[in-house]
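Engineer: A predicted structure for the sequence below; I have some questions about it.
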Amino acid sequence: MYQQKTKETENSVIEFIENVDQPQKREDAYRLLDIFSETTGYPAKMWGSSIIGFGSYHYKYASGHEGDAPLVGFSPRKAKISLYFATGDEARDNLLEQLGKHTAGKGCVYINKVADVNEDILIALINQSVQFLKETYPPAE
């Protein structure tokens, strides 16, 4: 049976950020921590060994595959900072066009530093993702 690799842990978010090698990435991680916390209202939690997530939802696909994931999150990785937003919504694509300097993969948005992006658009992306996922995967009654 499939075992989900990235699960919420009890590891310390602050300790994780303090162990980020590059001073600029560490500073950006603290800025993102503030932005994501204030925007979502959810406490930051570690997901796996390197993702800082906010809130959670339970997904179940037609294939039967299911699991839990953060509503939004980020990870200050060595090369770039990964931002995690919901995919599958046209509003996300429209907001990304206004975000600033970034690249986007299937599920991640990559930035070099927070100063490269428009923080108001970042906040809009966070809100859009949370709303989209809550509507797509409503909590079980």
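Structural biologist: That came through, no problem.
Engineer: When you work out contacts or count neighbours from here on, use the C-alpha atoms and nothing else.
Structural biologist: Will do.
Engineer: ok, N112 touching H102?
Structural biologist: Yes: contact criterion CA atoms under 8 Å: N112 and H102 qualify, at 7.5 Å.
Engineer: So for these two, which residue has more residues nearby?
Structural biologist: For N112 versus H102, the count of surrounding residues by other CA atoms under 10 Å is larger for N112: 20 against 17.
Engineer: and the nearest residue to that one once chain neighbours are set aside, how far is that from A124?
Structural biologist: Leaving aside its sequence neighbours, N112 sits nearest to K80 (CA to CA, 6 or more residues apart in numbering; 5.0 Å). Using CA to CA, to the nearest Å, K80 is found at 21 Å from A124.
Engineer: for comparison:
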Amino acid sequence: MTDVPTFLAGVTPERRHREAVELDAFFQRVTGWKPVLWRGGMLGYGTYDYTYASGRSGNFLATGFAPRKARLSIYVMPGYSDFGPILTRLGKHAKGKSCLYLNKLAEADMEVLEELIRAGLADLAKRWPVHPT
């Protein structure tokens, strides 16, 4: 299993590597938690336990990111709340159900991204137990 420093060192291209290192420091500062490398090249900060009405249960990252070659994926789990008012101030992005996509980290307002991560964690903690990593 690859450790976090080895994973970060292997991120390419060089711009994406720099962004990944910056995001790792950012998430550690914002959450106060250490990163854990998840399957699929996702760095997670904190975890949460869930049980669906179907009875299916599990554990997943509470927030984090994946430095994909095409764009950065930022995870705000599990995506229940409407963070539209925050997202309008973030900068250029696209969004999915529980993540948002940034082509360039420099196009995002980092203070707004911090606000989004904190709001996402607060919302998640209302629904599921969240644990530090």
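Structural biologist: Done, it's in. This structure is a prediction, so every number in the text was calculated from the model and none was measured.
Engineer: Would you mind finding the match for T136 of structure 1 in structure 2?
Structural biologist: Under the alignment (TM-score structural alignment), T136 of structure 1 pairs with R127 of structure 2.
Engineer: Equivalent analysis for S12 of structure 1, please.
Structural biologist: By TM-score structural alignment, S12 of structure 1 lines up with D3.
Engineer: Assign the nearest residue in space to its match that is not next to it in sequence to helix, strand or coil.
Structural biologist: Using CA to CA, 6+ apart and skipping residues adjacent in sequence, the residue nearest D3 of structure 2 is L37, 7.0 Å away. Classification of L37 of structure 2 by DSSP: H, G, I helix; E, B strand; the rest coil places it in strand.
Engineer: on that earlier part again, quick one: the match of T136 of structure 1 from S73 of structure 2, how far?
Structural biologist: Taking CA to CA, one finds R127 of structure 2 at 23 Å from S73 of structure 2.
Engineer: cool, R16 of structure 2 as well?
Structural biologist: 12 Å.
Engineer: Quick check, Y45 of structure 2 in contact with F60.
Structural biologist: No: checked against CA under 8 Å, the pair Y45 of structure 2 and F60 is beyond contact range at 9.9 Å.
Engineer: Overlap of the contact sets of R16 and S73 of structure 2?
Structural biologist: Taking CA atoms under 8 Å, 6 or more residues apart in numbering as the contact rule, R16 of structure 2 and S73 both touch P67.
Engineer: check contacts around the aligned partner of F74 of structure 1 in structure 2.
Structural biologist: Residue pairing (TM-score structural alignment): F74 of structure 1 is matched to F65 of structure 2. F65 of structure 2 makes contact with 23, 42-44, 72-75 under the criterion CA under 8 Å, 6+ apart.
Engineer: quick one: F65 of structure 2 is in a strand?
Structural biologist: Yes: using three-state DSSP, the assignment for F65 of structure 2 is a strand.
Engineer: Quick check: closest non-adjacent residue to it.
Structural biologist: I74 (4.4 Å).
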